[in-house]
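[1] Need a 3D model of the following:
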Amino acid sequence: MERRTFSIAQKGRTLHGYAARFGEPAAIGGFTEVIQPGAFTRSLAGPAAASIRAIYEHDDSALLGRVGAGTLRLKEDDVGLAFELDLPDTTLGRDVAELVKRGDLDGCSFGFVSVTEQWEGEQRSLQSVDLHEITITANPVYLTTTVSVRSRKPMHALANARRYLEILECIR
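    Coordinates of the predicted model:
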């Protein structure tokens, strides 16, 4: 049996973007910092990955999702640290979704402990980090980070498109 339902509660509940981008310099106090490709590989592959959280404005009490719960998905690609975040149906989750839609929240940050880094003068190059959190923020240090709202997961949209094409094939 197939059922068709439309849930308005799920519309606009997934955020996606880049919490960090490789090779993009950020001015931090008296030095510049650059994240190197592969900097997050160790964190994402290790057992501690399940405890990586998504929070709002670096506030530990403003939890939005967690890798271990499946509500936060992180992936390192050739651009940087990509994420998808299923927002909770809470006041905070609804507020964050609305602020992202309006463009008031338009960037990300991350909390980490440096494992391997190199210094050249006043430039710090992060080669490997222990990632603890990503944060949705209005004041990103890395200005090329992004966050936007996706109303449905791309896999669902692709599956629906395939199903539609299959139905068209059957009709012909």
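
[2] all contacts plus neighbour counts: C-alpha atoms, from now on.
    OK.

[3] does the residue nearest to the spatial centre of the chain sit in a helix, a strand or a coil?
    Nearest to the geometric centre of the chain sits residue 83, at 2.7 Å (C-alpha atoms, centre = their mean). Assigned by DSSP: H, G, I helix; E, B strand; the rest coil, the conformation of residue 83 is strand.

[4] wait, it sits on residue 73?
    Yes. The pair residue 83 and residue 73 passes the contact test of C-alpha atoms under 8 Å, sitting 5.5 Å apart.

[5] dump the residue contacts of the residue nearest to the centre of the chain.
    15-19, 72-75 (C-alpha atoms under 8 Å, 6 or more residues apart in numbering).

[6] from these, which is closest to residue 125?
    Residue 125 lies nearest to residue 19 out of these, by C-alpha to C-alpha, at 16.9 Å.

[7] I'd like the structure of this one too, to check against the first:
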Amino acid sequence: MSEIEKRMLPAQQCELRAVPPSDGQSGPAKIAGYAAVFNMRSDLLGGYFVEIIAPGAFDEVLAQDVRGLFNHDPNYLLGRTISGTLRLTTDERGLAYEIDTPDTMTIRDLVVAPIARGDMSGSSFAMRVAPGGDTWHEEDGVVVRTIYKVAELRDVGPVSFPAYPDSSAAQRSLDAWKQAQQEGIAAHSLSEREARDRLLTMIELKALGAK
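    As a prediction, this is how the structure comes out:
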């Protein structure tokens, strides 16, 4: 089962833009924007919960080999951190990226031009949350997931249709938290995170035994 989760950021939050070459310089345009913002609730995910990304969640993945992709499609590789054509930084707002786009007609027509016109509607990233890197709680009838640590950042980049697809990895984590609540495992002797991790281990062992 894949642990990779995809998250999208709407246009009004991602500040996606095409940056033309500076005066007197030549070369392809750059793409810049935010792939994620901190301390802001997402839309409802999977119809079950909202999500918040805490500052510092990406601190340990900025040096990883991350791709810049259009619509998460590996056929449209825009840049890569290992080659220096994709640069990742974090600030008080969130996870920012800048990509030196390939100087090809395909990328200019499909990606750069729509961004420059304001047609491209958001940014996205694909991640794997670290074990124990998130917590769950209920607030005013809404289940809230807070992500504190990302173990893997797979890709970032612009997307045509920002949306929050269902995530099986997040759903399994949510189900474990709900079960812990129902069975009273998250008692005073166990933290919420410890209870959820214990249940996840039990679920994984049960799945392995059923094979």
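
[8] And the TM-score between them?
    After superposition, the two chains reach a TM-score (TM-score structural alignment, normalised by the length of the first structure) of 0.71; 132 aligned residues with a C-alpha RMSD of 1.8 Å.

[9] Which position in the second structure pairs with the residue nearest to the centre of the first structure?
    Alignment note: residue 83 of the first structure maps to residue 97 in the second structure; criterion TM-score structural alignment.

[10] what kind of secondary structure is the residue nearest to that match when sequence neighbours are not counted in?
    Closest residue to residue 97 of the second structure apart from its sequence neighbours, by C-alpha to C-alpha, 6 or more residues apart in numbering: residue 88 at 4.6 Å. Classification of residue 88 of the second structure by three-state DSSP places it in strand.

[11] and residue 156 of the second structure, helix, strand or coil?
    From three-state DSSP, the assignment for residue 156 of the second structure is strand.

[12] Need the counterpart of it in the first structure.
    Checking TM-score structural alignment: residue 156 of the second structure goes with residue 134.

[13] Residue 59 of the first structure versus that match, what's the distance?
    Distance of residue 134 of the first structure to residue 59 of the first structure, computed by C-alpha to C-alpha, to the nearest Å: 11 Å.

[14] and if you look at residue 10 of the first structure?
    For residue 10 of the first structure relative to residue 59 of the first structure (C-alpha to C-alpha), the value is 25 Å.

[15] Compare these two and say which one has the larger neighbour count.
    residue 10 (15 against 10; other C-alpha atoms under 10 Å).

[16] can you give me the strands for the first structure?
    Taking DSSP state E, the strands of the first structure run over residues 14-21, 26-28, 31-35, 53-56, 59-66, 72-76, 80-86, 107-120, 123-137, 146-150.

[17] And residue 139 of the second structure, how close does it get to residue 145 of the second structure?
    With C-alpha to C-alpha as the criterion, residue 139 of the second structure and residue 145 of the second structure are 10 Å apart.

[18] and these two? which has more neighbours close in?
    residue 145 (21 against 8).
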